Structure formats: structure tokens, C-alpha cells
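K.L.:
Got a predicted structure here, sequence first:
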Amino acid sequence: MIFVKATLEQVDTFRSLAIETFIETWRHAYTASDLEQHIATQYTLAQFVEQLQTEQVYLFCDDNDTKATVPFGCCQLKQIGVPGEQNDDIQDYTCWKLYRFYMRANCQGKGIGGEFMRFAEVKLRELGARTVWLTVKNTNEKAQVFYTRFGFVRKPNTAVIKNIGSYPSEEFLFKKDLK
């Protein structure tokens, strides 16, 4: 398996994978119209183009898929300040956010996600990260177990509330210190 740093050439592949995996994961919890509305506002082509230009985006692929045409999964890495603190100069911070760590349903439970997580951690260390943050929906127990297995710790009394359509969505904040 290989890891491909996504470029603008892969924007459609990256966006399609993100939409597909989001819908696969949450179709049981939200109405079709709420999912469509969320995708229309949070998964626009313009947003994905901007993210590819300003963040680290990786696609996880079969060894022969060097152009990342059919990736197994994706993740985004973004340098951030410390959540909840004043962050005037992000260049001085060694905190990063891991998000859109998405894996196709047919690839889950086969060790592929673990290999991808190990790659992401190596990449984060190369980028100078000392701390990694991520959020997980409170109802996504599978993801919470996965991240905990890799040393992420849920921070007490932390939750981010977002709405997906008319449904509130609570997300827990997880942190990992890289050594």
C-alpha cells in the first residue's frame, strides 16, 4: 500500500471519497435531505480545492494506484493553535488537527486503517507536530475505540456541538501527545 499526497489533480477523487464515506457512516442517523444539505455546505468543490492548497491531504492506495484514482481512504492534517487558547501566531505552534480520517466501508476491519494511522503519525512527526487533536461524534463508538487504541485520549468535559440539518451533533475532543 502507498500513501499519495493529494494535489489539485486528485480533488474530485478526494471529494468523492469524503462524501461517500460520510454518507456511508451517517445515513442511518440523518434524513437524506439533511445529509444533502450538509454535503452542499460542508463538502463544496471550492472548499476541497482550498484545503488541498493549504493543508496536508493524503490518500491511501493500492501499490499499483500511484495516481490515487481509487483510494482506500484519506486524511487531512492541519496545523492549529491549542484548542480553547488564544493563538496569535500559528507558525509557533506544534499542534496539529487530524480530520477527515475516512476509510471506505469495505476496507474497514482489515488492518488498513491502522497502517494509515501509523503513516499519519510518522508524517505528523516529520512536520514537527508534538500534539494532535481530533473530534469524534459522540455516537461514533467505532471511531472512538479506534482512536483510543492508537493512544488518543478523550478530554473530559469537551464537546463541540454542530447541527446536521435539524439534528444537533455532539463531538468529543481527543488529544494525543507525540513522542
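P.N.:
Cool, got the structure.

K.L.:
From now on I want contacts and neighbour counts done on CA atoms only, so please keep to that.
P.N.:
OK.

K.L.:
residues in contact with Gln56?
P.N.:
Each residue near Gln56 by Cα atoms under 8 Å, 6 or more residues apart in numbering is listed here: 5-6, 76-78.

K.L.:
Name the residues of stretch 136-153 that come out as buried.
P.N.:
For stretch 136-153, the neighbour count (16 or more other Cα atoms under 10 Å) marks 136-137, 144, 147, 152-153 as buried.

K.L.:
so who does Asn163 touch?
P.N.:
Contacts of Asn163 (Cα under 8 Å, 6+ apart): Ser169.

K.L.:
so where does it fall, helix or strand?
P.N.:
Secondary structure assignment for Asn163, by DSSP states H and E: strand 160-164.

K.L.:
try this one next to it:
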Amino acid sequence: MKDIVHFEPLTQEKYATYITVGTKAYNQHYRHLWPKGDSAPYIQSSFTEEVLLQEEQDTNTLLFLIHHNKKTVGILKISLKKALDSYSREEALYVDKIYIIKEATGKGIGKKVLQFVELRAKELKKRIIWLDTMQKGPALHFYLKNGFKKHSTTEIPFPQAIEEKKPMFIMTKTVSKVSTLR
């Protein structure tokens, strides 16, 4: 069977799936950032029907379910216009969330997600794609391997997170121009 990765735009009928998969994937990878593993502050700010309804109504936000061979394995959230330093809102696309359940990691899905994001950025004539990632862990190595560079530092914006686990990098990738045949 050929590996097929499909991106389904989120609709209200699929909120429960997005919440379930997003929460599961987040907790599988990031529960260690929270005292006693209690990720509730983040989950409540990201994975409720109220939050999703607000995000879905925001024309600057795109939400997707990620499917691999017809199974929902992750979520993707993109902000179409979000400035970074000298890059204007029109020039920069922000990847807010890529969460893939542990059972589906290591199968090339993350790479397909980044290709999908880059294609969208090219269509929108963006100059850069940017995102935040933990300073320690497999995500950093994954982004570096896929052409992202360390830009600057930031930290988890939740006061409840464990202080020494808060450091993050802002990563950027220049969007290559779409080649045209003449």
C-alpha cells in the first residue's frame, strides 16, 4: 500500500476529532513541560470547541486534520499573515501547530506536512515560513534537517510551564521561488 498523506480542512463536524488527536499528540510529546504532567493550561487554550470556532472564523488561520492512509494522525494550524522582525505580515507565514501522534512519527508524515506548508507559502508569495520549537528534543533536529535555521530565542508563554523547560527557538525557512518554464 502506498503511503498517502491527506490534509483535510477542519469543519465544525470534525472538531471532536481535532481536539482528541491534537490533545493526544501534544500530551505524548510535551507533557514533560508541565508540573506533574498537567498540560491543562495549554489544552484549554488550544483544544476546545470555543477556541476552534474562534480560530475557524479567523480568515488568517487555517486548521487541518492530517490523515495517513485514511487514519487521522495529526493536526496542523497555520497563520497566513504573521510578521517576524523585518518580515511583514504579507511576507511571513507562521506554522503554529504541527502535532502528530507518536504511533505515526518516523513515517515521513512530518516532511509531507512541511512540503504542504511550503507549497501554500509559495502560492501566497511568502518570503519565509517560521515556527517555534523546543530547544531540546527531536523536533529541533527534524526542522534543521528540513532546511529551517535557528533565528532567535523565545519561550513557552505559559507561566505554569516548568521554568527550565521553557526555552524555545524561533526557526525560519526561506521560501524558494516557484520556477516557471518559458
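P.N.:
Okay, I see it. For clarity, every value in this text was computed on a predicted model and none was experimentally measured.

K.L.:
returning to what we had before: I'd like to know which of the contacts of Gln56 of the first structure is nearest to Ala18 of the first structure.
P.N.:
Gln76 (10.7 Å; Cα to Cα).

K.L.:
Would you map the helices across the second structure?
P.N.:
Using DSSP state H, the helices assigned to the second structure run over residues 15-30, 40-46, 49-57, 109-123, 138-145.

K.L.:
I'd like to check the angle between the strand holding Asn163 of the first structure and helix 32-42, please.
P.N.:
120 degrees (axes from the mean of the first three to the mean of the last three Cα atoms, to 10 degrees).

K.L.:
In space, what's closest to Pro157 of the second structure - neighbours in sequence excluded?
P.N.:
Leaving aside its chain neighbours, Pro157 of the second structure sits nearest to Lys166 (8.0 Å; criterion: Cα to Cα, 6 or more residues apart in numbering).

K.L.:
Number of residues surrounding that neighbour?
P.N.:
18 (other Cα atoms under 10 Å).

K.L.:
show me the contacts for the alignment partner in the second structure of Tyr30 of the first structure.
P.N.:
Aligned by TM-score structural alignment, Tyr30 of the first structure pairs with Trp34 of the second structure. When contacts are counted by Cα under 8 Å, 6+ apart, Trp34 of the second structure touches 160-162.

K.L.:
so what corresponds to Thr17 of the second structure in the first structure?
P.N.:
Using TM-score structural alignment, Thr17 of the second structure pairs with Thr13 in the first structure.

K.L.:
Tell me how far its match lies from Val132 of the first structure.
P.N.:
26 Å (Cα to Cα, to the nearest Å).

K.L.:
Then Ile161 of the first structure?
P.N.:
20 Å.

K.L.:
What of Phe22 of the first structure?
P.N.:
From Phe22 of the first structure to Val132 of the first structure the distance is 22 Å (Cα to Cα).

K.L.:
out of the two, which sits in the more crowded spot?
P.N.:
Val132 (24 against 17).

K.L.:
Touching, that one and Lys179? I think so.
P.N.:
No - using Cα atoms under 8 Å, Val132 of the first structure is not in contact with Lys179; the gap is 11.1 Å.

K.L.:
Most neighbours among the contacts of Trp34 of the second structure, which one?
P.N.:
Ala161 (21 neighbours).

K.L.:
what's the closest non-adjacent residue to it?
P.N.:
That would be Trp34: by Cα to Cα, 6+ apart, it lies 4.8 Å from Ala161 of the second structure.

K.L.:
before we move on, what about Gly165 of the first structure?
P.N.:
Asp34 (4.5 Å).

K.L.:
how about that neighbour, what does it touch?
P.N.:
Asp34 of the first structure neighbours (Cα under 8 Å, 6+ apart): 164-166.

K.L.:
I'd like the distance between it and Trp26 of the first structure.
P.N.:
Taking Cα to Cα, one finds Asp34 of the first structure at 11 Å from Trp26 of the first structure.
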